[in-house]
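In: Let me see the structure of the following:
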Amino acid sequence: MSTFVEKLRPESYDEFIEKFSISVPENFNFAYDVVDKRAAEDPKSPAMIHMDDDGKVSRYDFEFFKTASDRFANVLTQKGIGRGDKVMLILYRRVEFWVSMLALHKIGAVAIPSPNLLTAKDIAERVTFAEVRGVVAENSVVKNVEGAREKCTGLEVLIQVGGEDLRPDWADYDTLFAGADDHFEKPEDAPGGEDTLVVFFSSGTTGPPKMVEHVHNYPLGHINTALYWHNLEPGDIHLTLADTGWAKAVWGKFYGQWMAGAVIFVYDFRGAFKPAKLLEVLSECRVTTFCAPPTVYRFLIQEDLSGYDLSALRYCTTAGELLNESVFHTWKEATGLEIHEGYGQTETSLQVATYSFMEPRPGSIGKPVPGWDIRIMDPQDQPCPPGEEGEICINIRNSRPMGLFNGYYREPDKTADVMRDGYYRTGDKAYVDEDGYFWFLGRVDDLIKSSGYRIGPFEVESALITHPAIVETAVTGVPDPVRGQAVKATVVLAPGYAPSDALTRELQDHVKKTTAPYKYPRIIEYVEELPKTISGKIKRAEIRANDMKKMEK
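Out: Take a look at the predicted model:
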C-alpha cells in the first residue's frame, strides 16, 4: 500500500457508500507496511508531538519510530519473547507505548494494552487468564505487578519504564534500549494478515472484562475512523483524549491517523483531567482536529472559551457515550464548530458515524460506515421499522466487516453468544429514523420498562443535564410493584447546589417539560460521584445492584 491512503471527496453519504472500499495488502503488518515504509520514503516526516505532564514538548519523526521499534524488537527477542507470546503494556501516554506496540507487531507477539489503574488483583487475573509472558510497565505501577507475581507463574520478562530504583528481576527499558542493535531484520515469514495482533480488555460496564482479540488487518478498519470521521488531512495535528490502556487509543492516536498522514498529538497528563489546562494545550499547540468523550466537552463548555485562541481547531468529534444536544449547541455557539458523533465498540472499529458531508443531528450517532451491514433487530430477530427500538446487529452471513474482532480470547461460549445466526449482536439499543440516522439508546440491559413504556436512560439523562444544577447523572430502573420499574436518577450536583426536596421536585418538573412527562425520574439520589469503570464509563449495572441490595435489607 502507498504511504498515505488516498482520500475520497464525496459530496454525499450515498456517494461515499458507493465509492468507498479498502484494499487489503497481502499479509498486512502495520509496523512494516506503514511506519517502516514511511520512514524509508520520507524519514523526517513528522509523526508525533508529545507533551509531558510538565509541559515539555518533544517531536518525533518516522525515522525515529522505525529505528526505535527495531531496537526494542531486538530487546524483546533477546529476552525470549517470540511470535504469539502475550506481552502486557501498562504505560501512560509515553512515547514508549508506541515503540513497544510497533516492536511487538514486528516480532508477531501479541500486545495487551492495559490501564495504569489496575490493582495487583486485576493484574494477576489478567496475566493468568491470558497466559502473559512479559510486562512492560510504568515505574509507578511496578509495585502492583510485583503484588501479582506470586500468582503468575508464567510471567518471565519484566521491563520497567522510567524511575531509578529497580526491583529484583526487573530490567530498565532505557538501558536495554541503549544497548540494542538499531536494525531488526524482517523475518521471511513475517506476521501479518489474520495473525493475532492485539488483545484489549473490554470496559466491563455490565460484568467482568472480556478479552477482545483483533488481527493484523484490524488497523485497516481505522482508515474510516481517521480519514473520514476525524476528517484528517496530511499535516493535521490530531489530539484524541484517550488513555493508552484502552482501544480508543488506537482508534484515535495510532493506526488511522498515521495512514492519513496526520501528526499525532499526545498530551501525557497525569492525575485528574483539568479542563482549563486542556484548552491551553489546544490553543498553544495549534491542534487542528480533536476527539474526546462527551463528558470532556461538558466540562470544557463550563470554562470561558472566549479566553482561548482555538482558531487552529477546524474539526471536532466525540464517542464513548452520547452527546447531549445542549452541549452540541453551546460548543458550536462558542467555537463555530459542530461536534460529529461516532459509534463503535472495543470489539469493532467505527460502525456508525456522522461525516463532514452529512448534516449532524444532535443526539444521533449518524449512519453506518461503508462495509458494515447494520440492522436494528427485535427480540425475535426481525428487522425493526423506522422509529422502533431494537438491538444493533451486524450482518456477518456473507462477509465480516474490516475491524470486527475475531472473538473473545479463550471464551468460545461468550463468542458464540454474541455471534450467532449470522449476526454479531452488540448488546446496544438504538432506533433508525426515516432518513436513516441512528439514535443510540444505551445497553440492552439498561433499558427501563415502566408501566408498559420502554425508556432509554439517555433520554432522561439528556433532559436532566440541561438543568444548571446537574454535572453528571446516571438513570436506571428500580423495581416497582405497580409500574414494574420506576425511573431513578443518580445525580452529581454542580457547586452551589445542595440536595433538597424542593430541588428534587424542580428537577422532576424540568424533565417533564423537556421530554415526555412519563419519563421523569420518580426517585432522585444525590451522590458525590458516579461509579465508573477505570476507562471512565458509568457503571449503571453497579447502581442497579446496589439498589437491589438496599431493597433486600
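
In: drop to CA atoms for contacts and neighbour counts, all remaining ones
Out: Will do.

In: Pull out the buried residues from stretch 165-184.
Out: Neighbour counts using 16 or more other Cα atoms under 10 Å place W170, A171, D172, Y173, F177, A180, D182, F184 of stretch 165-184 among the buried residues.

In: Nearest the middle, which residue of the chain would you pick?
Out: Nearest to the mean C-alpha position of the chain, by Cα atoms, centre = their mean, lies K248 at 2.6 Å.

In: about what we covered before: now, the buried residues of stretch 165-184 that are in helices?
Out: Residues from the buried residues of stretch 165-184 lying in helices, with DSSP state H as the criterion: Y173, F177.

In: From the buried residues of stretch 165-184, pick the one nearest L239.
Out: Y173 (26.5 Å; Cα to Cα).

In: now that closest one, nearest residue through space, not along the chain?
Out: Nearest in space to Y173, with sequence neighbours left out and distances taken as Cα to Cα, 6 or more residues apart in numbering, is V161 at 5.3 Å.

In: For K186, give me its contacts.
Out: K106 (Cα atoms under 8 Å, 6 or more residues apart in numbering).

In: Helix, strand, or coil at it?
Out: At K186 the chain is in coil, as set by DSSP: H, G, I helix; E, B strand; the rest coil.

In: do you know how far it is from S100?
Out: Here K186 is placed at a distance of 16 Å from S100 (Cα to Cα, to the nearest Å).

In: The residue nearest to the centre of the chain against A242, yeah?
Out: Yes: counting by Cα atoms under 8 Å, K248 does reach A242; the two are 6.1 Å apart.

In: Proceed likewise with the subsequent sequence, for comparison:
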Amino acid sequence: MGWTVMPDFEGHDEAREQFTWELPESYNPAVDFLQKHDDPERVALEQAYPDGRREQYTFRELDALSDRFATGLAGLGVEAGDRVGVVVPQKPQNPVTHLANWKLGAVSVPLTVLFGTDALQYRLDDAGTNVAIIDPAVRDDIDAVRDACPALEHVVEIETDAPAGDVHAFEDVLAAPENTDIEPYESTPDTDTAILYTSGSTGPPKGVRHSHALWLGRAAAAYNFFDQGLGPDATVWTPADWAWGAALGGTLFATWHHGGTVVGYPASGFDPDEAFGLLSEFGVTRSFVPATALRMLMDVENPTATYDLDVETIAVGGESLTPEIVDWVAETFDSVTINEFYGQTELNLVVANNSNWFDTRPGSMGKLLPGYDLAILDPEAADRGVADPVPAGDLGEIALRPHDRSVFFDEYWNMPEKTAAKEVEGWFVTGDLARQDDDGYVWFKSRKDDVIITSGYRVGPTEVESAILEHPDVVQAGVIGVPDDTRGEIIKAYVETAADAPARETLRSEIESVVRDHLAEYEYPREIEFADALPQTTSGKIRRTELQEWHADGESS
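Out: Below is the predicted model of the structure:
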C-alpha cells in the first residue's frame, strides 16, 4: 500500500509492515496539489491579514494564478533548472510562485523575510538564483546585496504597482488570462524541486538540493502526525514561516496534497491571543505549532472560555516537547492530542507520535514512521565511517535509511565532501544524539555538534560569530546555546573587545543591532558576556565546550 491514497492503518506495527512508497513514474507537485481534487471550487487558502482583510482562493483559482505567473516568469527568461528565490511570508504569492516554478521545471529557493543582508546575499548567490520574488519588507536588503549576486537578473516585488529602480511589480509579471497556455513540465519524483538552506556548526550554511519526492514524503509524515486527519474536511494553520521545510512541506503542501484548506497569516511576530483568534475564526482542526509558541499560548488564561475552538490535533517539531506542555494541553482542552515529530531538512520527517497508534510518552519524539529504518549508532565510529549500532537504551547518533532513496535529499549544493560524509555504510547520519527504548520510542538528548535550537530555529554559531566580528571594536567572539524556559535555548555570545571599545552596555546594544542587520531577527545574542580572552584550540578555533563550562560556572566579566 503506497502514498497515493494514504491508508488508515489501525496500528503502528501494521503500518510498518504494509506501507510502501510506490512513487509514480510521472509527478509534478503543482498538478498534485491543485488539479487532482474532485471539487476544484473548494477553498484551498483562507488568507488573513493583520489589518483585518480576508481573502479566499479555491484550488481552481490558485491553478489559474500559478499558470499566469508561470507564463510571466517564462517571459522573464525562466527555464527548467533555473533557481527562483521566494522571499515572501505567509501570503498567496508565496505558494503561487512555487507552483509556477514547478510548472516551468524551475527550482524554488525558499527564504525567510527575517533574513538580513548577509544571510540573503549568501543564499541567493550560492544557489545561483536567477529571479527573486520578494516582499516589500526586504526590498532595501535586496537592493543592498543585488550587485553581489551576479546570477540574479530579475527581482519581482509583490504588493506594489510601480516599484522604483530595476524591479518588476508582481502584478505586471502576471500574464493576462487569455495569454496563458501552460502545459506543466513533464517531471518525475526525481526532478529537482528546491534548494533549502540549513545552518551547520562550522562553515557556511548548506544548500540542500531536493527532488519532487520531498513533498510526497512530507505529505505522508503529516498525515500521520496529524492523526490521519488531513483531508477535504481539514483546516490547517501554522505560525511557522513558510520558508521552513516543516511549514512549507509538512503543513502547507501536505494539506493541499490531501485536499484540505490552509490558513495563511503574515504575522510580524507571535501573539498568543491573535493565534487563538485565528484558530477560532477559521475553525482550524489541525495545527503545527512550535514548542516556543505553545509555551506562549500557555500564558492565555482559560482560552476555551474565550474562544470557540475546533482543534483536534496539535503537531510540534523543531525542538523538544516538554511534559508541562503535554499536561497543559490535556488540562485545557477536550479531546485535543499533541504529537511531536522529528526530521531534518535533508532527511524528511521520519519519527512522530500518532495518538491513533500508540500512547504518547512525554519527552519522547515518538516512533519511527513507515517507510524508513532507524538505528542508533556509536557516534565516534560514525565519524570514522563505520555504522556500529549501540545496545538498546544506550545513547548514540540517530541514523536513518529510507525505503525509497528519492524521499531523502540529493546532495548538499556544491559541497560533495559534506554530501559524502552524510552517509555511513548506507545509513544517513543526523548529528543528533538520542536513545531508543525497548518499545521503539526515540528520546532526543542533544545535538552532536554545536547547532543551537532556539524557538525551533536551528542556528549555526559560526554564522553568528562572523556577524559579531563585523563590529569594529570586537576582536574575538564565541557563541553557544544556553537553556531557556520559553525558547528552549537562547544564543549567548562571549566577546573579547578592543582596548578602546565603548562602554559595555553601549557595545551590547550595538552588537545586537549588527547581528540583526546581517542575519535574522532570531539569531541575535540575547546574552552577551565580555572577557579579556576567549579559550582557543592550538589552531585558533574557539573552544565552545569551555564556554559552556564558563556559563555553567557563572563566569562573566
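
In: quick one: TM-score?
Out: TM-score for the superposed chains, counting by TM-score structural alignment, normalised by the length of structure 1: 0.79, backed by 480 aligned residues with a Cα RMSD of 3.5 Å.

In: wait, which of the buried residues of stretch 165-184 of structure 1 is closest to E15 of structure 1?
Out: Closest to E15 of structure 1 out of those is F184 (43.2 Å), distances taken as Cα to Cα.

In: What's the match for the closest one in structure 2?
Out: The alignment partner of F184 of structure 1 in structure 2, by TM-score structural alignment, is D181.

In: and what of T504 of structure 1?
Out: When structure 2 is aligned by TM-score structural alignment, T504 of structure 1 is left unaligned.

In: For the nearest residue to T504 of structure 1 once chain neighbours are set aside, give me its contacts.
Out: Leaving aside its sequence neighbours, T504 of structure 1 sits nearest to I524 (Cα to Cα, 6+ apart; 6.6 Å). The contact partners of I524 of structure 1, by Cα under 8 Å, 6+ apart, come to K488, A489, T490, V491, T504.

In: so what's the residue mapped onto E171 of structure 2 from structure 1 up against?
Out: Aligning on TM-score structural alignment places E171 of structure 2 opposite D174 in structure 1. Residues near D174 of structure 1 by Cα under 8 Å, 6+ apart: V161, G162.

In: And D174 of structure 1, how far from D236 of structure 1?
Out: D174 of structure 1 is 31 Å from D236 of structure 1, where distance means Cα to Cα.

In: quick one: V262 of structure 2 and W237 touch, right?
Out: Yes: using Cα under 8 Å as the test, V262 of structure 2 is close enough to W237 to be in contact (5.9 Å).

In: helix/strand/coil for A39 of structure 1?
Out: Following three-state DSSP, A39 of structure 1 is assigned to helix.

In: Report how many residues lie close to it.
Out: Neighbours of A39 of structure 1 under the rule other Cα atoms under 10 Å: 22.

In: thought it was touching E63?
Out: Yes: the criterion here is Cα under 8 Å, and A39 of structure 1 meets it with E63 at 4.8 Å.

In: From R133 of structure 1, how far off is the aligned residue in structure 1 for A315 of structure 2?
Out: Applying TM-score structural alignment, one finds that A315 of structure 2 aligns to T317 in structure 1. Distance of T317 of structure 1 to R133 of structure 1, computed by Cα to Cα: 37 Å.

In: Check I49 of structure 1 too.
Out: Relative to R133 of structure 1, I49 of structure 1 is positioned 32 Å away (Cα to Cα).

In: and what of K414 of structure 1?
Out: As judged by Cα to Cα, K414 of structure 1 and R133 of structure 1 stand 24 Å apart.

In: Which one of those two is surrounded by more residues?
Out: Taking other Cα under 10 Å, K414 of structure 1 and R133 do not tie; R133 has more neighbours (21 against 13).

In: ok, that one touching V157?
Out: Yes: proximity of R133 of structure 1 to V157 meets the contact threshold set by Cα under 8 Å, at 6.3 Å.

In: after whichever strand or helix holds F341 of structure 2 comes which helix or strand?
Out: Here F341 of structure 2, judged by DSSP states H and E, is contained in strand 337-344. Downstream of strand 337-344 of structure 2, the next assigned helix or strand under DSSP H and E is strand 348-352.

In: That following strand: average distance to aligned residues in structure 1?
Out: Following superposition, strand 348-352 of structure 2 is found to deviate from structure 1 by 1.0 Å on average (mean Cα distance after the TM-score superposition for structure 1).

In: Give the other helices and strands that the helix or strand harbouring D509 of structure 1 contacts.
Out: If you go by DSSP H and E, D509 of structure 1 is part of helix 501-514. Helices and strands touching helix 501-514 of structure 1, as assessed by 3 or more Cα pairs under 8 Å, 6 or more residues apart in numbering; DSSP states H and E, comprise helix 457-465.

In: Done for today, thanks.
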